[in-house]
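Asker: just need the structure, nothing else, for what follows:
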Amino acid sequence: MKFINGIELSKRFHFECIEPLISRHFPDLRYASALIGPGSEVLGYDTIMSADHDWGPRVLLFLQEEEISKVDAFIQCLESNVPDEFYGYPIDSKQTVITSLPRFLKTKLGADISQGLQPIDWLTFPSQVLAEIVGGEVFRDDTGQLMSVRKQLQYYPQDIWLFLMASTWNRIGQEEHLALRAGYVDDEIGSSIIASRIIRDIMNLCFLLEKRFAPYPKWFGTAFKKLDCANELMPLLLNVQFAQTWKVREEALCLAYEYIACKHNRLGITDRIDEEVTLFYDRPFRVIQGSKIAQTIAKSITDPMIRKLNENRLIGGIDHITDNTDFRLINQWCNSENSTQRNILRLVFDKILE
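Answerer: Got it, this is the predicted structure:
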């Protein structure tokens, strides 16, 4: 059986099965159909290996809120009329999710975006989740609401974009000399670990500079290779990763710092940042002074709340604060009694803003 990527398979499933079925049994229904949300196929990274679990012909059906009462009838209709297989792939009717758009977004983001988003709300959204919402493909959208939401969430607002870049440079500034200091006392493994953290920050900067949402770790490197800068930057990062001594590691890091600083300046979005490495005080370590770069970028932020957040603690968003998978799903801890668990993270920001 020839492998069909998930987006194409689900598109066929919509047009050949779902849409005719709805037209026949629910002819007046206005709805949206898409493949978005979790799943490697949504980001276009699925392979034949992906088909071993939680994969197959499926769509998300978005009904109007007043039509949600028909969900049970929909499910019965699907179970009674959809074939057991589609292009050789088994169909699991449970994988076709039927919901409303506000409910879906509340589950993914923990926020009702129809009420508007405050800039700080964006800092609570993992980039993976945003990638899942704007990724994939929409097959039908009778009201245009789904496309409107995807446009609204297409990328960070300008001030959040700048704040996240400044925060990432600040992270580099906090650790760039530590990778070299560890190596200087013959702690090469410690130096390598810190350098790997810096590599991740540099890669995150690249996603930000090219206005792409970075995916979670499984696809982070795969997505990075698709960026415009990857061909030039990847060899430098690999040299950092595989360096056996801190001096070799330092040389590769310096070249990577200078490359990414030049890439930032070419955008012309802030005052010019320093592109050349310098010595760290009187020590024999070369650094890019990431924290100074962070403050240069932050000067271009105009939103009062985000400016104050920068002045008090330049901690970035949820992806900067933690790489704990369960915590980054904090917005999905919702239940019918309490749908505001993301306020745990908001409390952190509110405390900083005091």
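Asker: contacts, neighbours, all on C-alpha from now
Answerer: Noted.
Asker: check contacts around the closest residue in space to residue 123 that isn't next to it in sequence.
Answerer: The shortest distance from residue 123 to any non-neighbouring residue, by Cα to Cα, 6 or more residues apart in numbering, is to residue 317 (4.2 Å). Contact analysis of residue 317 by Cα atoms under 8 Å, 6 or more residues apart in numbering lists 122, 123, 124, 125, 126, 164.
Asker: list just the nearest of the residues you listed to residue 87.
Answerer: residue 126 (34.5 Å; Cα to Cα).
Asker: ok, residues contacting stretch 175-187?
Answerer: 188, 190-195, 198, 245-247, 250, 280, 285-288, 290.
Asker: those residues in strands, which ones?
Answerer: Judged by DSSP state E, strands contain the following of the contacts of stretch 175-187: 286, 287.
Asker: are any of the contacts of stretch 175-187 buried, and which?
Answerer: Neighbour-count burial (16 or more other Cα atoms under 10 Å) applied to these gives 188, 190-192, 194-195, 198, 245-246, 250, 285-288, 290.
Asker: in helices, which of those fall?
Answerer: Judged by DSSP state H, helices contain the following of the buried ones among the contacts of stretch 175-187: 188, 190, 191, 192, 194, 195, 198, 246, 250, 290.
Asker: OK, contacts around the closest residue to residue 42 other than its chain neighbours?
Answerer: Among residues not flanking residue 42 along the chain, residue 136 sits closest, at 4.3 Å (Cα to Cα, 6+ apart). The contact partners of residue 136, by Cα under 8 Å, 6+ apart, come to 7, 34, 35, 36, 37, 41, 42, 43, 44.
Asker: residue 211: which of these is nearest?
Answerer: Ranked by distance to residue 211 (Cα to Cα), the contacts of residue 136 are led by residue 43 at 15.4 Å.
Asker: could you check how far the closest one is from residue 93?
Answerer: 22 Å (Cα to Cα, to the nearest Å).
Asker: give me the more crowded residue out of those two.
Answerer: Neighbours per residue (other Cα atoms under 10 Å) separate residue 43 from residue 93, with residue 43 holding more: 23 against 18.
Asker: that one against residue 132, yeah?
Answerer: Yes - counting by Cα atoms under 8 Å, residue 43 does reach residue 132; the two are 7.1 Å apart.
Asker: another for comparison:
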Amino acid sequence: MTFVPGLVLARRFHDEVLAPLLARRRPGLRYAAGLLDGGSELLGLDTARSTDHDWGPRALLLVDDPAEVAPLLRLLDAELPARFLDWPTRFRGGPEVRLGVADPAGERHGVQVAELGGWLRDRLGFDPRGGVGTADWLATPTQRLAELTGGAVFHDGLGGALHTVRARLAWYPDDVWRHVLAAAWARVAQAEHLVGRCAEVGDELGSRVVAAGVARDLMRLGLLLHRRWPPYAKWLGTVFAGLPAAGPVVAALVDALGPAGWADRQAGLVRALETVAGWTNDTGLAEAVDPTARPFHQRPFLVLDAGRFAAALRAGITDPVLRARPPLGAVDQYVDSVDVLTHPERVRRVAGALPPG
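Answerer: Below is the predicted model:
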């Protein structure tokens, strides 16, 4: 079977199979269709390696009447072809898998059918058609936002509802953006001086581990500063490196995380820190801050003193609700458990448990 990018395969599957089938068997059906529910293909990053699981001819079919879901599933189960472009249209695997492994003898097809509002609440914990509040933004992992605003819409026959949802989730309001960026810089401030201290006492492994954490935070920061939703760990480096301005930071972080000693690690981190600091000033979201590194107290290593950027961003927030919140940012800035972040009800309970101030 010849590899076809998953989004291309899914669009053709809709246009050449699903749409004609629905037009013939359910004329007049109001529905939206696309691919918005997870997978490397939503970011255009799938390869032939991706085809071994959770990949194949598939689509998301959304309706506005929940009573339509079961009949549509029965129709598709009975009438979808066994193969499309030589790929099986059925999948096998237990209920805990998202899609499973493509298998002509599989027990289910790859078309998810759901009522739009219920599907949105299942993916996000809320329905953006009713508005997106500050609490909603801060309780939604950026990976989910990348999925919902990435991927593709093949048909939007629900009065443009799917396009409306994607537009509302396109980016943070400015004050939420400031709050999230401030939290990101605060994370850097809490760790940047530890890289040198670990090295000073001979803990090269510890120094590298801390440097890697700072690098991860800088990459997420860089994406946020360029209005790109940071994806989860597998694709963070790839998506960051795709930013037009990322080249110098990528080179600096490669040096910082390479096999050389502490001096090269510090030099790489400083270059990366100063560049991302300059990007922060370029947004105009806060008063400009000097983006040059300086000594950490009287110690023989350099830091950006990143807390200065966090403070400047927080000073620019006018929303009293956000000003009163602890400077923790969005939920995936202080929680990294997959078993929390992939379950909206858990995410919202965690985010909602934070006391104000």
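Asker: still on that earlier bit, could you list which of the contacts of residue 317 of the first structure belong to strands?
Answerer: Within these, no residue falls in strands by DSSP E.
Asker: of these, which stay in contact in the second structure?
Answerer: Among the contacts of residue 317 of the first structure, the contacts conserved in the second structure (both residues aligned by TM-score structural alignment, their matches' Cα atoms under 8 Å) are 122, 123, 124, 125, 126, 164.
Asker: about what we covered before: any idea how far the aligned residue in the second structure for the residue nearest to residue 123 of the first structure lies from residue 303 of the second structure?
Answerer: Using TM-score structural alignment as the criterion, the counterpart of residue 317 of the first structure in the second structure is residue 330. According to Cα to Cα, residue 330 of the second structure and residue 303 of the second structure sit 25 Å apart.
Asker: can you check which helix is longest in the second structure?
Answerer: The second structure, longest helix under DSSP H: helix 174-200.
Asker: now that one on the first structure. Mean distance?
Answerer: Superposed on the first structure, helix 174-200 of the second structure shows a mean distance to its aligned partners of 0.9 Å (mean Cα distance after the TM-score superposition for the first structure).
Asker: any buried residues in that helix, and which?
Answerer: Of the residues in helix 174-200 of the second structure, those buried (16+ other Cα under 10 Å) are 175-189, 191-199.
Asker: and the two most separated of the contacts of residue 136 of the first structure?
Answerer: Farthest pair in these, by Cα to Cα: 34 and 44, 14.1 Å.
Asker: which one of the two has more residues nearby?
Answerer: Shown here are residue 34 of the first structure and residue 44; by other Cα under 10 Å, residue 34 has more neighbours (22 against 15).
Asker: ok, for the residue nearest the centre of the first structure, nearest residue in space, not its chain neighbours?
Answerer: The centre of the first structure sits closest to residue 127, judged by Cα atoms, centre = their mean, with a distance of 2.1 Å. Nearest residue to residue 127 of the first structure, sequence neighbours excluded (Cα to Cα, 6+ apart): residue 213, at 5.3 Å.
Asker: neighbours of the aligned residue in the second structure for the one you found, how many?
Answerer: Matched across to the second structure, residue 213 of the first structure falls on residue 229, judged by TM-score structural alignment. Residue 229 of the second structure has 25 neighbours, counted by other Cα under 10 Å.
Asker: surely residue 229 of the second structure meets residue 147?
Answerer: No - using Cα under 8 Å, residue 229 of the second structure is not in contact with residue 147; the gap is 9.1 Å.
Asker: the stretch 201-350 of the first structure: strands as residue ranges?
Answerer: Counting by DSSP state E, counting those that start in this stretch, the segments of the stretch 201-350 of the first structure that form strands are 278-279, 286-287.
Asker: make a markdown table from those strands and add distance to residue 352 of the first structure to it.
Answerer: Below are the strands of the stretch 201-350 of the first structure laid out as a markdown table (distance: least, Cα to Cα, whole Å):
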| stretch | distance to residue 352 of the first structure |
| --- | --- |
| strand 278-279 | 32 |
| strand 286-287 | 28 |
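Asker: residues in contact with residue 282 of the second structure?
Answerer: By Cα under 8 Å, 6+ apart, residue 282 of the second structure has no neighbours at all.
Asker: okay, now the counterpart of residue 268 of the second structure in the first structure: neighbour count?
Answerer: Matched across to the first structure, residue 268 of the second structure falls on residue 252, judged by TM-score structural alignment. Neighbour count for residue 252 of the first structure, taken as other Cα under 10 Å: 19.
Asker: just residue 52 of the second structure next, same as before
Answerer: 11.
Asker: so it makes contact with residue 91?
Answerer: No - between residue 52 of the second structure and residue 91 there is no contact under Cα under 8 Å: 11.1 Å.
Asker: need the residues touching each of the two.
Answerer: Shared contacts of residue 52 of the second structure and residue 91, counting by Cα under 8 Å, 6+ apart, come down to 101, 102.
Asker: picking that back up, measure the residue nearest to residue 123 of the first structure to residue 352 of the first structure for me?
Answerer: Residue 317 of the first structure is 13 Å from residue 352 of the first structure, by Cα to Cα.
Asker: and the end-to-end length of stretch 56-70 of the second structure?
Answerer: 22 Å.
Asker: now that stretch: buried residues?
Answerer: Buried residues in stretch 56-70 of the second structure, defined by neighbour count with 16+ other Cα under 10 Å: 56, 57, 58, 59, 60, 61, 62, 63, 64, 69.
Asker: looking at the residues you listed, which is nearest residue 249 of the second structure?
Answerer: For the buried residues of stretch 56-70 of the second structure, the nearest to residue 249 of the second structure is residue 56 (35.5 Å; Cα to Cα).
Asker: that closest one belongs to a helix?
Answerer: No - secondary structure of residue 56 of the second structure (DSSP: H, G, I helix; E, B strand; the rest coil): coil, not part of a helix.
Asker: so what corresponds to it in the first structure?
Answerer: Under the alignment defined by TM-score structural alignment, residue 56 of the second structure corresponds to residue 56 in the first structure.
Asker: pretty sure the residue nearest to residue 127 of the first structure is touching residue 126, no?
Answerer: No - look at residue 213 of the first structure against residue 126 with Cα under 8 Å: they stay out of range, at 9.1 Å.
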